[in-house]
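Chemist: Sequence and predicted structure are below.
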Amino acid sequence: MHGSPDCELSSRSEAMAPNINSTLPLLLLFLLFTLHLSSVSAWKKEEFRTCNQTPFCKRARSRKPHSSSLFATDVAILNGALTANLRQPPPESPDQDQIKPLLFTLSVYQNGVVRVKIDEDPSLGPPKKRFEVPDVILPEFESTKLWLQRFQTETVDGDSGPSSVVHVADGYEAVLRHNPFEVYVREKQGKRRVLSLNSHGLFDFEQLRVKQEGDDWEERFKGHTDVRPYGPQSISFDVSFFDADFVYGIPEHASSFALRPTRGPGVDDSEPYRLFNLDVFEFIHDSPFGLYGSIPFMLGHGKARGTSGFFWLNAAEMQIDVLGSGWDAESGILLPESGSRIDTLWMSEAGIVDTFFFIGPGPKDVVRQYTSVTGMPAMPQLFSTAYHQCRWNYRDEEDVENIDSKFDEHDIPYDVLWLDIEHTDGKRYFTWDRVLFPNPEQMQNKLAAKGRHMVTIVDPHIKRDESFHLHKEATSKGYYVKDATGKDYDGWCWPGSSSYLDMLNPEIRSWWSEKFSLKHYVGSTPWLYIWNDMNEPSVFNGPEVTMPRDALHYGGVEHRELHNAYGYYFHMATSDGLVKRGDGKDRPFVLSRAFFSGSQRHGAVWTGDNTADWDQLRVSVPMILTLGLTGMTFSGADVGGYFGNPETELLVRWYQLGAYYPFFRAHAHQDTKRREPWLFGDRNTELMRDAIHTRYALLPYFYTLFREANTSGVPVMRPLWMEFPSDKATFSNDEAFMVGNSLLVQGIYTERAKYASVYLPGGQSWYDLRTGIIYKGGTTHKLEVSEETIPAFHRAGTIIPRKDRYRRSSTQMANDPYTLVIALNSSHAAEGELYIDNGKSFEFKQGAYIHRHFVFSDGKVTSSSLVPKASKTLFSSACVIERIIVLGHSSGPKKALIEPSNRKAEIEVGPLWLQRGKSAPVLTIRRPNVPVADDWTIKIL
């Protein structure tokens, strides 16, 4: 939805209400937080901390290379893992404290995953147990652990003592270097390193302490005080990616896809990449500043070796430097003589070291390895992969009915209509304003009659109103987050005075999930789905517009320790609620603004409060690519820009690009002008309709890709180098992207563009998606740009399924026939897949689906099943394939023979159905009408 009402409001609230005990008159506060201001001001940088204003970040950045004096002792195999104590030399002065040893554990898992944990030793009496993030790692991941039986010793890098070496996977091994302490994974042959931790000796681990007289641990920012009862507890270390040309990942930032250096020669006082979930109002592009979500997972990729990955399971604030070549040359650090290497510095305020090394070697291998730890993306309902229409706010039931009918009047399909906070009774979630929405069930049922759905918003802040049943129950049960004194935390958000549920507690998550039942959510229907916003959490009068770090959660955990996972637990509980509502039968749909590693298991996310300008259109691509690369494949950006009034050309271009986002939703702030697709003249309505029609035609392809993501972790929307990992020209290209392995899309990011430069990777040809005209790969093409479409290309050697009949919604397309578009390569061959299930239930997990493999070779196209042969037929479809279009086939054939039915089908040569203007001729097999679920062969005669 939206951040704080505007930045002026955020700063005013902070100045006027510096803490929850403010004595401001309640009337003034009420007016402050309920007025809808008409002006919108840009993000104010001074409202948020820089690294220099964040003590743990400032300390870590000041450390010199090789300042870590840790060494490993007592190395052994225990419980199938390599263990050790990490010690420091005795202090030089009796006035210095002896640092207690740390516990080190290295475990190896199947498929090339290495896990390294470092924590305080509980037997040595730390004042409390450090927080380990629960419910992120899959329980079944532990079953893939390879129980180590032994380790070898070896002298490495000219050390005076030994190092310990264990087998990881074919061709790879992990090394614990004893003195100086370092951990790395290397190739067995040639001993080339892949990933390392602490190769530059920047490791630091601040241990918890008991406060003594005279200790001043408090931190202050913008009138807020953090008491820090256990003192500084940060952790930092360096991680190196060997043979990497670029690094990627660590969303969420509005910056380039390939992460630029933040320190080093030529870098002017850049901030580190910040991972700290924040409600950032009208964020700016090209910035390392943290936004709404955090995934501490980074990938390195290079032509020489391939891809590797590193993940730190830690939900505290994190800052990450990408260190440019020569970043500290005066200290004697030199890059390897051969190969490339990218060094990074990881800094976190709290938690433990719980890190994962992914050895790849390909980009899809690394993504599979990461999602084997944190979970595969959920399989969405089919309707949710179609077009969504949203605004803050559709006013009332009459407005909803009018919007719905206008889509039909203008022949524009859509599947979901959204309601923002104004639909509630006084910002009380699970309620309806019965003046504006007197018959919510009837309203939803009218939409459902056309196969459409509704989404309403449910945020984590609960209005502190003694007449509100949800607040009364949460208070009586003690379910709210506490402040540092142990009282229910009271912050300010849309309802005014609010409290926040402690979603770390599984009991509270279970209680919350029950609230989505039709019994409890009065006015809801089975066609209603949910939107979680403001769940960073957003607190208008809190430090940096969020919850204080010393607030207390379940088990005495400080908010600082779990901050980045708060929205994740809220998303999880809401998703579970929708599953419970349907008795476990139907898949949920929940959109969340905040996210963390593992959020991909629970629903979709979007990039937040963007703005209607060309730069924001452009940055949407690297933002979504990064989310997909780190597990969150079901993601998108607000089409048109949330803030501001887009010029018509920008809006059209955004629809044309957004049609290829995995999550396709138009959304706008309440202060913007209405911008539904029919409001900009007949020609522009036609262009936006065409863009939406393109998405609906491609829904079978998108749904098949979502199933691929669900089984492999490989994202729907991919960087070019994921499909072309050796093509260096793709490594820093974030203006174009792949949809699956078959479509390449190039956005148009400037107004009145006449030409676009499009790089098409080598090794095969590419067919223009609209015209069928063929282009050579391995070169950059300067192409004329029309208003009708953005450049999109079908990769030679692939087959795309689609549906060419337009209905009001995807639900009404369920029984429509399919079209196959076959793009032949130089060998006159191609292949592709089609996945079908009932589009809504979990029955696919029991084998209730159709999965077809199409192959064109030797002049014939063949359909075969990818469902395991032992599986029973639990799902069937009466759909047929009514058209097969073959790109790149020479003209001449007149007939096609269909086997095993021994029928003939007509063939014609003509332009593509989508063409406008010039078009290459294509061969079309008309009305073969072969069942989509059957084995068959069609031979061109």
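Modeler: Cool, the structure landed. Numbers count the residues shown, from 1 in each chain.
Chemist: going forward, measure contacts and count neighbours with C-alpha atoms only.
Modeler: OK.
Chemist: Which strand runs longest in the chain?
Modeler: Longest strand in the chain by number of residues (criterion: DSSP state E): strand 922-931.
Chemist: and that strand, what does it pack onto?
Modeler: Other helices and strands packing on strand 922-931, by 3 or more CA pairs under 8 Å, 6 or more residues apart in numbering; DSSP states H and E, are strand 880-887, strand 903-910.
Chemist: Between strand 880-887 and it, find me the angle.
Modeler: Here strand 922-931 runs at an angle of 160 degrees relative to strand 880-887 (axes from the mean of the first three to the mean of the last three CA atoms, to 10 degrees).
Chemist: starting at the chain centroid, how far to strand 922-931?
Modeler: 38 Å (CA atoms, centre = their mean, to the nearest Å).
Chemist: Quick one: list the elements packing against the very next helix or strand once past it.
Modeler: Using DSSP states H and E, the helix or strand that directly follows strand 922-931 along the chain is strand 936-940. If you count contacts as 3+ CA pairs under 8 Å, 6+ apart, strand 936-940 packs onto strand 860-865, strand 895-899.
Chemist: and the comparison structure, right after this:
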Amino acid sequence: MKKSDKIIALESNSDYIHITTGGSQLRVYLVDDDTIRFRCTFDEEFAPEHSYALVKTAWEDDLDELFANERTRVTPIAPNVEETDDYYVTRTAKLEIRLTKDPFGIEIYDTDGNLLYKDLKERTFMEDSHGRRYHYSVINAGDHFYGFGEKTGKLNKRLQYLRMHNTDTCGHDAELSDPLYKHIPFYVRFNDHTRKAIGVFYNNPFDSAFDLGREWSGYWDKYSFYCTDGGDVDMFFINGPTIPEVVERYTDLTGKTALPPLGNTGYTHTTMFYTELEKDVDKAILEFVDRCKANDIPFDMFGMASGYTCMPNGKRYQFHWNSAKFPDPAAFMAEMKKRGVAVTPNVKPGILTTHPDYDEFADAGAFVKDETGKKPESERYWGGFAGFPDFTSKAGREIWERHMTEALLDNGIEGIWDDNCEFDIQNADAVVDGDGRPTTVEGMKPVLGNMMAYTANHALTQARPNTRPFIISRAGFAGIQRYAQTWAGDNYTCWKTLKYNIPTILNMGLSGAANHGCDIGGWFGPAPEPELLVRWFQEGVFMPRFMTNSSNTDNSVTEPFMYPNYTPYISRAVKLRYALAPTMYSLLREASVKGSPVMRPLVYEFPNDPNCWDESFEFMFGPNILVANVTDPGATEKSVYLPAGTDWYDFRSKKRYEGGQTISVPVDLDTIPMFLRAGAIVPMTDGVTNLHTQTIDHLTLLVEPSAAGSFTLYEDDGETNDYKGGKYLATTFEIAPGAAANPYSTDGENNAGTFPASDESHEVTVIRATCDGSYASRVERVEMDVFTHNVQPFTVAMSGPSGERFIEKFFDPAKWEAADEGWLYDMETRTTRIKYANPSGDYEIRVNYAINDLVKM
């Protein structure tokens, strides 16, 4: 046993602090004011820096050239170390880091003296006799643990033991199974006493485990620990103090979610069933697309399962089309494109030993090698034994990319679906190249998943330089979000899965992977019953990955129209997803810039409400919509908790509820309980059924104006990378309610610019639109539905690039519908409906609620 028992020596230079303890060495980097790196090794020397996860570094790394287009090198803060009797201390503008001498331990405080983090001294860093390495930290009363990537069970992981190991968990239990497909050793710790959050990321792809207070000892403070099977304990402490700030800073380190093409945010379908047909698979898929249209189901993307590579001998030969199933792949792709449907074929890394190209891969040195480092490692796979391309080698990436391009991209494919990419190679001593630094596969399995997605990304970019690449991946390590949309693998068809998939997605979002989802309808098991299928579609409305997928055990195939009497419910759910397309795309853009989740746990938005800290099944869709999906069969009512600190408004009825209470709402099979928070702005559209071929040329903005609020609507061409050069339009809508909303008032009076108003009223609500970017919006007309609770507006005015004017009021709904511009008060829904041509540039809508006193007139 080796321990970091006490500090023997400490040296400081301009880049880092070097610490020698009785059993280890440490380096402390002040990456920036909020991010501190603690790297501990029990080896005689530190291994060279060699990270596949990081895109932000403050040191030279072997892979800087490989990731030159992704990685940013920052200058670390030069540590100024002071010594006291008990500890050394160094500071950033936000943090104080104390390194206690004997026993050694790390303590981190904020500038107000609040303790944010503390090691369990005497057990801080350890190595056992088997080479496993540990890091122990103190758990405080009120600590909640979120994140950890793709995990089953409830949101808060306190008192759980979690493993990090990529594996194929077909038909897993959504509440209890562990591990799953992803390996993301990052968590957010939120303390409900201080209301402060921190993040901890261990940059190490070896199999590892977290104990979050499950282990208990009367001799120690309550503690958690991280244990890794190998490699250094390379810990990044990330300051908040809020959960959103932690997630943003973590994704600064490992990368933001890739912005997908707009069209690929629509409804997607796949199943193993079609491609397993003996012939005419192309016709079966085209027929499905046409049936969607006939059944009024909007549709945009088809995931083509691996059966297209399955030959008459039953073997799947990657990058080889079965000609009986697809006699002309290019012609099939052209037909799909005519229908506005993108195709993402399933790609698996295993190359069977009987594969016609196996020898070519082997001769190129493209496979993971056995322990001798000379022969390809052979492992059990679908259809027999197979070799696995080594995506940490140039040879592996190049041959894979060439075959992918010739077989798929040259036939019109524009997206890739990486599947079965856990690289669950049993021989831990098998060898990978490691991009010039050979090592055993034991500590590189999740990296191979990332680099497989990296290779697909590179191939698509090379084939179509200005077309936005789109990749889906089932497995990977921290940073997989830079390349791929992800999903939680082969879930089981049952009501429990429907429910527990929600916190799985929420924790993936907190772990940097915002573009995530779970198979709608369940992948494994019997066909979903009709009610369950409807509820799954309703839940899928809010998942960034909105896909049905199935390999049912009763010879059925899950389709949106499999129960004709229930198809209208499913059609309406899919149409709601398309109505929310402007919001979904804007949230994915936010994820690509700030790392923010799309589906957010309530604690993310409401950290001061105790009822939100561990809520696992209600969630926020972006900042403004609370969703409480029905997840129980036969429900006629739904209990919904509305967070405190804001009012809430039923999405359909506009009924107001005070926050901080649990309400019961009636539900039927058509109901998705949704509530808008006060100050919400929600961009929507209607009539769009295909995001590839149709233009979002009109918007409806739902506006709840009783509190200040904002939302940024994002637009670009939806297909190219031109947005990276500034060709986008980000329009930030802001609500300034009441007198404070009046930018023209200087004396407290309601002098709204050149527009006359009652001197007795201060009730002018201003909705401002501020534009950023050079993209010319394709939105031609805008309708703004402003919730109005007590008093109807007196006037509505607009100022913008074309000047200032009152907007005409209509009393007849038919005349308002026929007009290009005007406003109307809808008494039934108590909304002020304003419509106008979309201005080119910044503008304001001013809604004046001054009372028109007819008696005094």
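Modeler: Great, that's in hand. Please read these numbers as outputs of a predicted model, since none were measured by experiment.
Chemist: returning to that earlier point: buried deepest among the helices and strands packed on strand 922-931 of structure 1, which one?
Modeler: Highest mean neighbour count of these: strand 880-887, a mean of 22 (counted as mean count of other CA atoms under 10 Å).
Chemist: okay, how far is it across stretch 544-562 of structure 2, tip to tip?
Modeler: 23 Å (CA to CA, to the nearest Å).
Chemist: brain fart, stretch 148-159 of structure 2
Modeler: 14 Å.
Chemist: for stretch 597-611 of structure 2, same thing?
Modeler: 20 Å.
Chemist: so where in structure 1 does it end up aligned?
Modeler: Aligned by TM-score structural alignment, stretch 597-611 of structure 2 falls on residues 715-729 of structure 1.
Chemist: ditto for stretch 534-547 of structure 2
Modeler: Under TM-score structural alignment, the match for stretch 534-547 of structure 2 is residues 652-665.
Chemist: Quick one: end-to-end distance for that stretch.
Modeler: Counting by CA to CA, you get 14 Å between the two ends of stretch 652-665 of structure 1.
Chemist: try stretch 387-402 of structure 1
Modeler: 18 Å.
Chemist: So which residues make contact with that stretch?
Modeler: Outside stretch 387-402 of structure 1, the residues within contact range by CA atoms under 8 Å, 6 or more residues apart in numbering are 1, 413-423, 436-440, 443, 664-670, 692, 695.
Chemist: Buried ones among those residues?
Modeler: Buried members of the contacts of stretch 387-402 of structure 1, counted by 16 or more other CA atoms under 10 Å: 1, 413-423, 436-437, 440, 443, 664-670, 692, 695.
Chemist: Tell me which residues touch the residue mapped onto Ala796 of structure 1 from structure 2, please.
Modeler: Aligned counterpart of Ala796 of structure 1 in structure 2: Ala678 (TM-score structural alignment). If a contact means CA under 8 Å, 6+ apart, then Ala678 of structure 2 has 646-649, 704-709 as its contacts.
Chemist: Give me the nearest residue to the residue positioned nearest the centre of structure 1, chain neighbours excluded.
Modeler: Central residue of structure 1 (CA atoms, centre = their mean): Met632, 2.8 Å from the mean position. Spatially, and ignoring its direct neighbours in sequence, Met632 of structure 1 is nearest to Gln600 (5.0 Å; CA to CA, 6 or more residues apart in numbering).
Chemist: how deep is whichever residue in structure 2 pairs up with that neighbour tucked in, by neighbour count?
Modeler: Aligned by TM-score structural alignment, Gln600 of structure 1 pairs with Gln481 of structure 2. When neighbours are counted by other CA atoms under 10 Å, Gln481 of structure 2 registers 29.
Chemist: didn't Gln481 of structure 2 look like it was pressed against His516?
Modeler: No. Using CA atoms under 8 Å, Gln481 of structure 2 is not in contact with His516, being 9.1 Å away.
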